[in-house]
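Visitor: Okay, structure incoming, though there's no sequence with it:
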């Protein structure tokens, strides 16, 4: 990892499904403090809508004395790796590598990021989303866009295509293996997890808005919940 100080945009070595590793970006507030939270963001279209919320929440954690780490996954954001070659399984391997590389003590997942949650560390799931629900929303958005463009696409036909060849959904090229994984993927259940709902923060979920937006009050509220529970745990 390169970079130092409080707020850093760095790089790190993420393992690849085909072997080897790739340079991926890392956004972090790292002061080598005791509590170090790995942030697994919302996925695909929701990642765009919630990026600013996520970074604001990390700012707020910093003010509460907690380090945080938001690594790019291969195939996402600035990554040069093809998304269609990535799978949920390969991303879980990346998460395990990030936990070790950054000496992570706790994990926060946001929306479908919960599908990558490791079972071994204390974790907060913010508004967790299952794979089937994520797929259903993106497929519905594609059929609506097709209709508005003057041609019809059926959900059944898209699902069949996705299973065999992969599918472009909301600008993301999801490969066939990841598509099939998402059809059944559910959040991991362990004794170390806490679910935080949008109701706990107030307001309306950013993933429901048509365009990317922010909610500084909600991001601070989420950071306060996490930092407060860490303080109570000692």
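Guide: Sure thing, it's come through. Not measured: the values here are computed from a predicted model.

Visitor: okay, CA-based contacts and neighbour counts for the rest of this
Guide: Fine.

Visitor: okay, which residue is most central for this structure?
Guide: residue 41 (2.3 Å; CA atoms, centre = their mean).

Visitor: before we go on, here's another structure to hold up against the first:
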């Protein structure tokens, strides 16, 4: 596993972003678009373990950061949904991807034109509902009363902070309408076994799930 930088188009020009890679210049090269926000943290270990298993099966893989997330130095509040899609399209070109895997919310940003799998895809509206619900619960525990409709209206006008993530109004407007590409091959959780790790309170791992997802991807790529 090698951390590397890659040139990413972003607001104001080209920037350097971070990626984890298993790259031995092999013929099969899988771009992985990570899960978003807190789900990305919960699924990071699973994602990397899948990459290790694919490497053992002779498949290169690449896990780039979305601008504004993880190790990125770009401000999240300056991002737009369109810029994330442009970033992943650029990453696919840069790494010479032959196949793509989106994970959960990352399925919304898988670039077009390559064989694509979506692991437990989710609509953007569902992600926003979950994050709004978490904010309402946090406010209630702190003795504040907030209203879902008022928060959503404010988000559309001036942006919003949810679960520690500051989202611009333009991002919110673009993002909440997004849905995964219906043409992708869907990998449902019951194909992997067990409950989704994004449902756990803290980041965790499951070697059986990593084995199952890696095997499914390797078989699909080789087909």
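Guide: Received the coordinates, thanks. If you're wondering where the values come from, they're calculated on a predicted model, not measured in any experiment.

Visitor: what residue of the first structure matches up with residue 37 of the second structure?
Guide: Aligned by TM-score structural alignment, residue 37 of the second structure pairs with residue 44 of the first structure.

Visitor: residues contacting its match?
Guide: Counting by CA atoms under 8 Å, 6 or more residues apart in numbering, residue 44 of the first structure touches 170, 172.

Visitor: gap between it and residue 172 of the first structure?
Guide: 7 Å (CA to CA, to the nearest Å).

Visitor: how would you label the aligned partner of residue 135 of the second structure in the first structure: helix, strand or coil?
Guide: Matched by TM-score structural alignment, residue 135 of the second structure corresponds to residue 142 in the first structure. Per DSSP: H, G, I helix; E, B strand; the rest coil, the local secondary structure of residue 142 of the first structure is helix.

Visitor: and residue 142 of the first structure, how many neighbours does it have?
Guide: Neighbouring residues of residue 142 of the first structure were enumerated by other CA atoms under 10 Å; the total is 21.

Visitor: Next: residue 40 of the second structure.
Guide: Neighbour count of residue 40 of the second structure, defined by other CA under 10 Å: 21.

Visitor: now residue 146 of the second structure: how far from residue 13 of the second structure?
Guide: 38 Å.

Visitor: brain fart, residue 62 of the second structure
Guide: For residue 62 of the second structure relative to residue 13 of the second structure (CA to CA), the value is 23 Å.

Visitor: Identify each of the strands in the first structure and give its residue range.
Guide: Along the first structure, counting by DSSP state E, strands occupy 7-15, 21-29, 36-40, 67-71, 106-110, 123-126, 167-169, 172-174, 193-196.

Visitor: where's the residue nearest to residue 134 of the first structure when sequence neighbours are not counted relative to residue 153 of the first structure, distance?
Guide: Using CA to CA, 6 or more residues apart in numbering and skipping the chain neighbours, the partner closest in space to residue 134 of the first structure is residue 112 (7.2 Å). From residue 112 of the first structure across to residue 153 of the first structure, the span is 25 Å (CA to CA).

Visitor: What number of residues are in the vicinity of the counterpart of the residue nearest to residue 134 of the first structure in the second structure?
Guide: For residue 112 of the first structure, the aligned residue in the second structure is residue 105 (criterion: TM-score structural alignment). As a burial measure, residue 105 of the second structure scores 27 neighbours (other CA under 10 Å).
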